[in-house]
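S.K.: this one's sequence-less:
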């Protein structure tokens, strides 16, 4: 689906672009608090969230350490942690991503934000005989119009991060990032970042799951 159509979808419902949590990077989150608040499944975008754009290894040692020494200590890497992609076509690349990152890859035929059903079907296949609720899934990504929108449209937890860099991204993504930056700045300025979770108004939810003492460079 084109970016123009995504803009039309969100024009009358801008809240769908408003993330539940904003952090600079995925290693800025207290995952024990996230789990305590009810998040049972983690789904990550790859490019500019775990890796540099189009790369298949962790962006740096801090991201790698967070995944291996924190996330995997709290969540089952075989059934609760996933990467979602609809752009990795070759089997060699798929194996390379899973081997280098140690996280199962969910391949979808549709692009974000329209691939939620494929994602949750995969999670259910890995967790048979378990009732999975949408709000128990957290989606991590650096794009409002794909990652955040995907989560918000389906009642999941949206975690918005800064991109590592914009190198090698095509013009369309570069232009959309400009729009996303303006939209997000308005959310921040109006202090309207969503603080709702599990249908309850939990004050300062974003602060509860953010590592306050960790300053990113």
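M.R.: That came in fine, so what should we check first? Because the structure is a prediction, the values reported are computed rather than measured. Numbers count the residues shown, from 1 in each chain.

S.K.: all contacts plus neighbour counts: C-alpha atoms, from now on.
M.R.: Noted.

S.K.: show me what contacts the spatially closest residue to residue 103 that is not a sequence neighbour?
M.R.: Leaving aside its chain neighbours, residue 103 sits nearest to residue 82 (5.7 Å; criterion: CA to CA, 6 or more residues apart in numbering). Each residue near residue 82 by CA atoms under 8 Å, 6 or more residues apart in numbering is listed here: 42-44, 103-106.

S.K.: Spit out the contact partners of the residue nearest in space to the middle of the chain.
M.R.: By CA atoms, centre = their mean, the mean C-alpha position of the chain lies nearest to residue 140, the distance being 1.4 Å. With contact taken as CA under 8 Å, 6+ apart, residue 140 is in contact with 26, 42-45, 49, 147-148, 158-161.

S.K.: need those residues in TSV with distance to residue 1, neighbour count and secondary structure, can you?
M.R.: As requested, the contacts of residue 140 are arranged in TSV below (distance: CA to CA, whole Å; neighbours: other CA atoms under 10 Å; DSSP: H, G, I helix; E, B strand; the rest coil):
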residue	distance to residue 1	neighbour count	secondary structure
26	27	23	helix
42	25	20	strand
43	21	22	strand
44	21	23	strand
45	18	20	coil
49	22	24	coil
147	14	24	helix
148	16	29	helix
158	21	28	strand
159	22	26	strand
160	21	26	strand
161	23	23	strand
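
S.K.: Quick check: of those, which lies closest to residue 88?
M.R.: The closest of these to residue 88 turns out to be residue 45 (CA to CA; 12.2 Å).

S.K.: With adjacent residues omitted, what lies nearest to the closest one?
M.R.: In space, residue 45 is closest to residue 141, 5.1 Å off (CA to CA, 6+ apart).

S.K.: Structure two is appended below for comparative analysis:
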């Protein structure tokens, strides 16, 4: 995705959040409810992918995992899984079998010529990479086709970006898990700026008391 498109998406997210937290905007235009879609159900610190309780997630009734790649499983634009995540990935495969897919806005997208990047990642990580022509936070159709007949609310979206991963998952009724980026390596200055902007926006929403969207499989006690 070009930096211009990234910037416009983040500006739009910022505008939504600003409207949600401002008393100067009519409540019938944009309400705090819209801001809930920018908030993940669960948040984990950097390098904590292995701490995600996958067995509990499976026990609650979730049946499939959608995982972002860059700064979630690998250093951005690299193809090697972080070694400390291997046991967690093996656990995911044991629990969810073939109901795991990587959904990246680079590898597997229409910008991935002949899907060469996707093929190489599959060879290195041994996890399927979704082929698609629409990037997150859009792109639900190929996800539904991949997981059919599993319902969207039985899927989990895991990633590091509010404006792509979290927004995509929440808009489609999934459980959303956000892991903080673990490195700046490989990221452009533009992307780093946008990530900081997104985080400030989300923190402002949380400060207003806005909560993530309710999910039918998540007990209120969690």
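M.R.: Good, I have the coordinates. The shown structure was predicted, so the numbers you read here are calculated from the model rather than taken from an experiment.

S.K.: what's the spacing between the residue nearest to the centre of the first structure and residue 189 of the first structure?
M.R.: 22 Å (CA to CA, to the nearest Å).

S.K.: In three-state terms, how would the counterpart of residue 186 of the second structure in the first structure be classified?
M.R.: When the first structure is aligned by TM-score structural alignment, the residue opposite residue 186 of the second structure is residue 168. Recorded secondary structure, residue 168 of the first structure: coil (DSSP: H, G, I helix; E, B strand; the rest coil).

S.K.: which residue sits closest to residue 168 of the first structure, ignoring its sequence neighbours?
M.R.: In space, residue 168 of the first structure is closest to residue 53, 7.2 Å off (CA to CA, 6+ apart).

S.K.: What's the one you found aligned with over in the second structure?
M.R.: With TM-score structural alignment as the criterion, the equivalent of residue 53 of the first structure in the second structure is residue 76.

S.K.: show me what contacts that match?
M.R.: 69-70, 185-187.

S.K.: ok, residue 100 of the first structure - how many residues close by?
M.R.: Residues lying near residue 100 of the first structure (other CA atoms under 10 Å) number 12.

S.K.: returning to what we had before: counterpart of the residue nearest to the centre of the first structure over in the second structure?
M.R.: Checking TM-score structural alignment: residue 140 of the first structure goes with residue 158.

S.K.: re earlier: does the match of residue 53 of the first structure count as helix, strand or coil?
M.R.: Applying three-state DSSP: residue 76 of the second structure is coil.

S.K.: same thing with the one 5 residues further on?
M.R.: Three-state call for residue 81 of the second structure (three-state DSSP): coil.

S.K.: buried ones in the longest helix seen in the first structure?
M.R.: Criterion DSSP state H: the longest helix present in the first structure is helix 171-189. Within helix 171-189 of the first structure, the residues that count as buried by 16 or more other CA atoms under 10 Å are 176-177, 180, 184, 187.

S.K.: now stretch 108-120 of the first structure
M.R.: Under 16+ other CA under 10 Å, the buried positions of stretch 108-120 of the first structure are 108, 111-116, 118-120.

S.K.: Please apply the same query to stretch 35-47 of the second structure.
M.R.: So, applying 16+ other CA under 10 Å, buried residues of stretch 35-47 of the second structure: 35-41, 43-44, 47.

S.K.: Could you measure from the match of residue 140 of the first structure over to residue 19 of the second structure?
M.R.: From residue 158 of the second structure to residue 19 of the second structure the distance is 27 Å (CA to CA).

S.K.: Likewise for residue 126 of the second structure?
M.R.: In terms of CA to CA, residue 126 of the second structure sits 43 Å off from residue 19 of the second structure.

S.K.: more crowded one of the two?
M.R.: residue 19 (19 against 12).

S.K.: List the neighbours of the helix or strand in which that one is found that are in contact with it.
M.R.: Here residue 19 of the second structure sits within helix 3-21, counting by DSSP states H and E. Applying CA under 8 Å, 6+ apart, the contact partners of helix 3-21 of the second structure are 25, 30-32, 34-35, 163, 190-191, 194, 197-198, 201-202, 204-205, 208.
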